[in-house]
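Asks: no FASTA, just this:
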């Protein structure tokens, strides 16, 4: 847990938890083991405070704000434990095209790939089409049913899935806007601010990609086809053909809708090289 992270209403910070670790290790270990074995959590354990952070643009437009969940530090410590238990299974299900939220991967991997791809296409006078896709409120839109199906397909135990269901079903959030606050139930999405959310999002996104039929599509590199790259929820579709790229985009749009995601057309951009007509 990072030091200096913002606490929820309980006022417990990561710094305080670490300073008191010699006293809290045993009772927290007992609590976490009970949660893991019983698939139950204490009342209010998964509740959060949601604040809105301005990304950029017009202050009056709600679309320009990113909701961030401020969760209990003890709860986030628990989901870190849960993440560590599930990580090896979730990691095995991720392809090399996904570089987000993974040890040993970075944006530089994909930047290097795209640079080499562009250079080779220019060298051999080949057309190159790349569609940079943006999803609207990606983390907040994931359907729970799709998430649980994805976890089942990725060999996560039924017990762990039931525990995540319990967390989602019991989690409420209080939205704070200036001096007003409203408590609501949460019926979809993985919470930005929860330690397990990035892994859950990637798992669900993988379900959508498993459902697209892109065999033989993309760019042939030594007998293997490269048709997309991913960094978390940022997607790049790649092809020599504009028509093929359109079909791939429609396939992804349809399958992404099935897990709750919607492509943001206004923020998705097409990039081509000088060899295209």
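Replies: Looks like it arrived, so ask away. Keep in mind it's a predicted model, so treat the numbers as computed, not measured. Numbering: from 1, shown residues only.

Asks: all contacts plus neighbour counts: C-alpha atoms, from now on.
Replies: OK.

Asks: where exactly do the strands run in the stretch 1-150 of the chain?
Replies: Using DSSP state E, counting those that start in this stretch, the strands of the stretch 1-150 of the chain run over residues 48-54, 65-71, 129-133.

Asks: For the last one, what is the distance to the chain centroid?
Replies: If I follow you right, that is strand 129-133. 20 Å (CA atoms, centre = their mean, to the nearest Å).

Asks: ok, structure two:
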């Protein structure tokens, strides 16, 4: 039977509790607590581009079957399934039949901007980091999502890529193809050598964003995308993907009920690095650090 009151139910050190709505949720102190919704409403910045049903009418070019085939083939195999339990290998075995079905679903989402609820669900797995395993702060989480949804996400990422390449500064190397830490280490070394040669002082500032992905506010993200020139159609798809999204926490001691998420971009989601880069670019521009 259900426990009475709000008595905590411990799953290892990941505490779960019964909320007033009788949901089993992460308790205060759990790293996932910050993802619970602080507000349920999103602003109406894009209402002017929508029809009376809230659907964007000025659409980007349709999704092609070849895009679906490319996206499906590029998904890494031997990965854990999301909440639907369907492995990506099943789609890859079905080949053209799977491509046709997924193309139909993706095209329907593209036109209506409405996502299947299963594609908006994540299964969070807590992974211990260094330090005391009894402390919740010493865990990071990975999010398992539906493999079918990754097809649509990869296509959406490819459509966003051209805008990201145009808007991001050349000095931004994080989460960008063909760039890595070796390049930046080489740049730092070159700067240090030149500073020593000309006897100049140099100063380095290393910034670590605490819970970077988890701290992204949705309404601010949509405004940033609009400022970066992202088409309303693509932004509406992203808004509806994150609207009413749900998650559950799975540990060796059990699984929580599904609960709504109101903040943060997903750890492990294909789109998250791209979206976070837009946020960082906006921060750097407003900090007056953009190259002039």
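Replies: Alright, I've got the coordinates. Since we're looking at a predicted model, the values are computed, not measured.

Asks: sorry, back to before: how about the strands of the stretch 1-150 of structure 1 in JSON lines, adding distance to residue 226 of structure 1 and mean neighbour count?
Replies: Formatted as JSON lines, the entries for the strands of the stretch 1-150 of structure 1 read as follows, by distance: least, CA to CA, whole Å; neighbours: other CA atoms under 10 Å:
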{"stretch": "strand 48-54", "distance to residue 226 of structure 1": "36", "mean neighbour count": "19"}
{"stretch": "strand 65-71", "distance to residue 226 of structure 1": "32", "mean neighbour count": "20"}
{"stretch": "strand 129-133", "distance to residue 226 of structure 1": "12", "mean neighbour count": "21"}
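
Asks: what would those strands look like in TSV with distance to residue 188 of structure 1?
Replies: TSV is the format used below for the strands of the stretch 1-150 of structure 1 (distance: least, CA to CA, whole Å):
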stretch	distance to residue 188 of structure 1
strand 48-54	14
strand 65-71	14
strand 129-133	22
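
Asks: between these, which gets nearest to residue 16 of structure 1?
Replies: With respect to residue 16 of structure 1, and counting by CA to CA, the nearest of these is strand 65-71 at 15.1 Å.

Asks: That closest one vs structure 2, average offset?
Replies: Here the mean offset of strand 65-71 of structure 1 against structure 2 after fitting is 0.8 Å, by mean CA distance after the TM-score superposition for structure 1.

Asks: residues in structure 2 aligned with that strand?
Replies: Residues 139-145 of structure 2 are matched to strand 65-71 of structure 1 when aligned by TM-score structural alignment.

Asks: To which residue of structure 1 is residue 267 of structure 2 aligned?
Replies: With TM-score structural alignment as the criterion, the equivalent of residue 267 of structure 2 in structure 1 is residue 192.

Asks: tell me the secondary structure for its match?
Replies: Here residue 192 of structure 1 is coil, with the state taken from DSSP: H, G, I helix; E, B strand; the rest coil.

Asks: contacting residues around it?
Replies: By CA atoms under 8 Å, 6 or more residues apart in numbering, residue 192 of structure 1 lies in contact with 67-69, 139-140.

Asks: again, but for residue 22 of structure 1
Replies: For residue 22 of structure 1, no residue meets the contact criterion (CA under 8 Å, 6+ apart).

Asks: which residue lines up with it in structure 2?
Replies: Residue 22 of structure 1 maps onto residue 96 in structure 2, with residues paired by TM-score structural alignment.
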